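>>> Kindly return the folded structure for what I paste below:
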Amino acid sequence: MTDQAAQHSDPGDAGGAGGAGGAVEGPRLTTRETAELLGVKPETVYAYVSRGQLSSRRAPGGRGSTFDAAEVKSLVRRTGRREPGPADGGLVFRTGITLIESDRYYFRGVDATELARHHGYEEVAEWIWTGEIRPGIRFIAPPESLAAARRAVDALPAHSGSTDRLRVALVAAAAADPLRFDLSPRGVLSSARGLIPSLVGALPMAGGQEFAAEGDTMGIARQLWPKLTAQPASAASLAVLDTALALLADHDLAASTLAARVAASAHAHPYAVVSAGLGVLEGPLHGAASGLAHRMLAEVVERGSASPVVADHLRTGRRVPGLGHRLYTGEDPRATALFALLADVPQAAPALAAARDVVTTTARHTPLHANVDLALAVLSVACGMPAEAGEAVFAVSRTAGWIAHALEEYAERPLRMRPSGQYEGPRPPQPLPSPRPAG
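Model (predicted):
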């Protein structure tokens, strides 16, 4: 799964002296200084003026314009600073949820891997939503939402994938929740706590197995396990799944999270926000990347060596899945945490050895480290899960992060993410097009 993150910075103070007729006024900025503070091109500054979002004054001598520094900073606070990201161009938002730096990542300032080691998925979700730990909390699906989601999923073709089922379950659960338009923090959290178990509960059992519900005492990981595999869960393997859910809950402004924030900026309800995230998640460069790692790792286990499998990938110009991450110079900390837990799962030993073989073999060609996709692949291959299992784990887990970002975005000025297109078509006026002759 390819995640993205951006460095966060507060706009710095900038200004100069100005005044007319001896009047005292605040500092003024040049067009260039204003553009830098807003993180846009100079021509975009004048677009803000034309929209009435900024006022300007001709500079002394008639060369250029000046802008009130306080007014510019107010616009920055309302719209979010736009500036180049760490690797390429992108939006940058202030957020208090996730920080990624120095090959580590943190949820509200707490090391995320340590948090996941000591707390289950629901507790971690509550932490990123509210900044509070609620020991032993369990999310409960409202009966109406769960029933609607199951009926909708049951109507899908048998070959439907897990993400297809989750999207359909999401729409059905939303329709069954008349309070979904309540965007207050209390209303959003109430919907979220019911949505996640509704999504999991709507997935069919793996292998047609029967599974006795344990009522309110059953956590999300325990509910999800029999939807992924017919193999029984040991305490050690269930701990890996629960930790994976906690680790994947958020990863700053990944592509799916950006889509979720755009939806929240338009004040879409929480179900629609999650739907936006799921739509992006299905891309092969994001949540679906774990399926590629699963197939590759399964082949390595079958052939007994990573060398021919890695060679096949390189020969055909394909990247070796499960390796490298644009935000980490070393091993993905999520992978490190999961590998440590997988070492305690006896049936995972062959897949874990195969993963290490992939890393070692590829290192002869390029120094890449394992990412979380490879760790998820070890779990799915070892426990008889399908290739898409990692994507399902990712989708269920990241729902918590999308909700957290929606809560932040609902508190911002609506529709603040309105970029301007750079038109490259024919200049008007153009003649009306001629109808195409029939036949």
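>>> Please count neighbours and contacts with C-alpha atoms only from this point.
Fine.
>>> which of the residues in stretch 325-335 are buried?
325, 327-328, 330-335 (16 or more other C-alpha atoms under 10 Å).
>>> Quick check: the farthest pair among those?
Leu327 and Ala335 (13.4 Å; C-alpha to C-alpha).
>>> Okay, buried residues for the helix or strand encompassing Leu75 please.
Per DSSP states H and E: Leu75 is located in helix 69-79. Across helix 69-79, burial judged by 16+ other C-alpha under 10 Å covers 69-70, 72-73, 75-77, 79.
>>> ditto for stretch 414-425
Buried-residue list, stretch 414-425, by 16+ other C-alpha under 10 Å: Met417.
>>> One more sequence to fold, the one below, so I can look at both together:
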Amino acid sequence: MLASLPRLTAVQAAARLGVKPATLYAYVSRGLLARTRDASGSTFDALEVEAFAAARRRTAAQPTRPTTGMPLGVIRTDIADIEDDELLYRGRRARDLIDRPFAEVVAWLWDDARVDAPDTAIGSARAMVQALPLHAGAMDRLRAALTGFAADDPLRRDATAETAHRIGWTLLTGLPVALGGHPHTDLARALVGAWTPAPTDAVVTAVNAALVLLIDHDLAVSTFAARAAASARADAYAAVSAALGAADSPLHISAATRTARLLTRVRRGMEPERALAEALQDGSGIPGFGHPLYRGVDDRADALFPLLTDLPDGEGTMDAVRRLRTAVADRARLAPNVDFALAALASAARLPEDAPATVFVVGRTAGWIAHIAAEYAEPAMRLRPRGEYVGP
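Predicted structure coming up:
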């Protein structure tokens, strides 16, 4: 029953909200949070705390002046935008592009024709991946492959849009093969081939849609890391590596893997409320739910969910999705984000739990490259902020 679920101590609740215990109790006294008291002290409902944290994030994401307190609060971009809860690429709705091949959308976004990765580069990247221990995760394999591609490219130092696009095509066409897939004109099919030798058309269609929807999304922390590196005139491999470093974090791409584990628990019979309470124990929030840039469901998730019913395990997965959505909506008032849709895609397509991270990175690489190319046209080192000393 709900009353038996694990609860947060006052220390854990304060840490989740990023406040001092005194501030937490101030919230309680103002009726903003409920607590239960017994002989061992005060405890808090984990999902209620998460809902409160999400509400505070949404408020913080809408400042009256975008640059208040932020030396680099705004970076102009013509790549992606979010208007009226819809994701747009160069003024076109992203969800209207999901029926087009990923490579075709990238060629349009970059305004540059596809050039496949050289066989020698793929061989170097594959060798780096194969040298990893068996327990290496998706992000480990991606970083290793990136190193292999960079090492094979003696002309990577040219900080121009043309070179960035060439490197981008090398990564987008070569990564699926280096990770175990087979070369194919359809990049989604090549990528899925790294996990299953004979993917169904429905699985390829869903993965292609995910790749398109993940290309770019405002100025995510990984995208900013890529632009900062490009501002210092790092080559495109190094800039993508900087983005990968920022992305491999529990509040960014790693959230997709955490969400996949949550969904797996529910699919194996665990009650949604208990699975959610267990997922909250690491203090990183409810994986797969809530996004400060959307008032409701993440536009990308909303576009992906309808494609999942036709996948091999679509029916069982969507049943678990519905039960989790209901539990979170009732208890935390949060809507699904793209991490939840990616986890559902992996479950419905019978892909590994860390497959969402790989799909995310391959799709987002197209956006990182677009931003890197754009940053090369800006004055060098413009993204080097000044520190404000506050020490003794």
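>>> so where is the longest helix that structure 1 contains in structure 2?
Longest helix of structure 1, by residue count under DSSP state H: helix 389-410. Mapped onto structure 2 using TM-score structural alignment, helix 389-410 of structure 1 covers residues 355-376.
>>> Can you give me the first-to-last residue distance of stretch 277-292 of structure 1?
Terminal residues of stretch 277-292 of structure 1 lie 20 Å apart, using C-alpha to C-alpha, to the nearest Å.
>>> How far off centre is that stretch?
10 Å (C-alpha atoms, centre = their mean, to the nearest Å).
>>> contacting residues for Ala232 of structure 2?
For Ala232 of structure 2, the contacting residues are 380-381, by C-alpha atoms under 8 Å, 6 or more residues apart in numbering.
>>> aligned partner of it in structure 1?
By TM-score structural alignment, Ala232 of structure 2 lines up with Ala266.
>>> quick one on the thing from earlier: closest one to Ser307 of structure 1 out of the buried residues of stretch 325-335 of structure 1, please.
After measuring the buried residues of stretch 325-335 of structure 1 against Ser307 of structure 1 - C-alpha to C-alpha - the closest member comes out as Glu331, at 20.6 Å.
>>> Report the contact partners of the closest one.
Glu331 of structure 1 touches 324, 369-371, counting by C-alpha under 8 Å, 6+ apart.
>>> Ala192 of structure 1: which of those is nearest?
When the contacts of Glu331 of structure 1 are compared against Ala192 of structure 1 (criterion: C-alpha to C-alpha), the nearest one is Asn371, at 28.3 Å.
>>> Map that closest one onto structure 2.
Under the alignment (TM-score structural alignment), Asn371 of structure 1 pairs with Asn337 in structure 2.
>>> for Leu247 of structure 1, same thing?
Checking TM-score structural alignment: Leu247 of structure 1 goes with Leu213.
>>> After superposing, tell me the mean distance of the match of helix 389-410 of structure 1 to structure 1.
Compared with structure 1 after the fit, stretch 355-376 of structure 2 shows a mean deviation of 0.7 Å (mean C-alpha distance after the TM-score superposition for structure 1).
>>> For that stretch, buried residues please.
355-376.
>>> try stretch 100-109 of structure 2
Applying 16+ other C-alpha under 10 Å to stretch 100-109 of structure 2 flags 101-103, 105-106, 109 as buried.
>>> May I see the residues you listed arranged in JSON lines, with distance to Arg166 of structure 2 and secondary structure as well?
Shown next, in JSON lines, are the buried residues of stretch 100-109 of structure 2 (distance: C-alpha to C-alpha, whole Å; DSSP: H, G, I helix; E, B strand; the rest coil):
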{"residue": "Pro101", "distance to Arg166 of structure 2": "19", "secondary structure": "coil"}
{"residue": "Phe102", "distance to Arg166 of structure 2": "16", "secondary structure": "helix"}
{"residue": "Ala103", "distance to Arg166 of structure 2": "13", "secondary structure": "helix"}
{"residue": "Val105", "distance to Arg166 of structure 2": "16", "secondary structure": "helix"}
{"residue": "Val106", "distance to Arg166 of structure 2": "12", "secondary structure": "helix"}
{"residue": "Leu109", "distance to Arg166 of structure 2": "14", "secondary structure": "helix"}
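>>> Pick the one among those residues closest to Leu351 of structure 2.
Phe102 (19.5 Å).
>>> tell me which element whatever residue of structure 1 lines up with Gly245 of structure 2 falls in.
The equivalent of Gly245 of structure 2 in structure 1 is Gly279 (alignment by TM-score structural alignment). Assigned by DSSP H and E, Gly279 of structure 1 belongs to helix 270-281.
>>> how far apart are that helix and its match in structure 2?
Looks like 0.7 Å for helix 270-281 of structure 1 (mean C-alpha distance after the TM-score superposition for structure 1).
>>> Compute the inter-axis angle for that helix and helix 389-410.
On the basis of axes from the mean of the first three to the mean of the last three C-alpha atoms, to 10 degrees, helix 270-281 of structure 1 is oriented at 130 degrees to helix 389-410.
>>> Quick check: which helices or strands does helix 270-281 of structure 1 pack against?
helix 162-175, helix 185-202, helix 255-265, helix 389-410 (3 or more C-alpha pairs under 8 Å, 6 or more residues apart in numbering; DSSP states H and E).
>>> quick one, what contacts the spatially most central residue of structure 2?
Nearest residue to the geometric centre of structure 2 (C-alpha atoms, centre = their mean): Ile253, 3.6 Å. Counting by C-alpha under 8 Å, 6+ apart, Ile253 of structure 2 touches 247, 357, 360-361.
>>> closest to Val221 of structure 2 among those?
Taking the contacts of Ile253 of structure 2 together and measuring to Val221 of structure 2 by C-alpha to C-alpha, the closest member is Ala247, at 7.3 Å.
>>> That closest one reaches Val221, doesn't it?
Yes. The criterion here is C-alpha atoms under 8 Å, and Ala247 of structure 2 meets it with Val221 at 7.3 Å.
>>> So for the two, which sits in the more crowded spot?
Ala247 (23 against 14; other C-alpha atoms under 10 Å).
>>> what about the closest residue to Arg350 of structure 2 other than its chain neighbours, how many neighbours?
Once flanking residues are discounted, Arg350 of structure 2 sits nearest to Asp313: 6.8 Å by C-alpha to C-alpha, 6 or more residues apart in numbering. Asp313 of structure 2 has 17 neighbouring residues, counting by other C-alpha under 10 Å.
>>> Counterpart of Asp313 of structure 2 over in structure 1?
Asp313 of structure 2 maps onto Gln347 in structure 1, by TM-score structural alignment.
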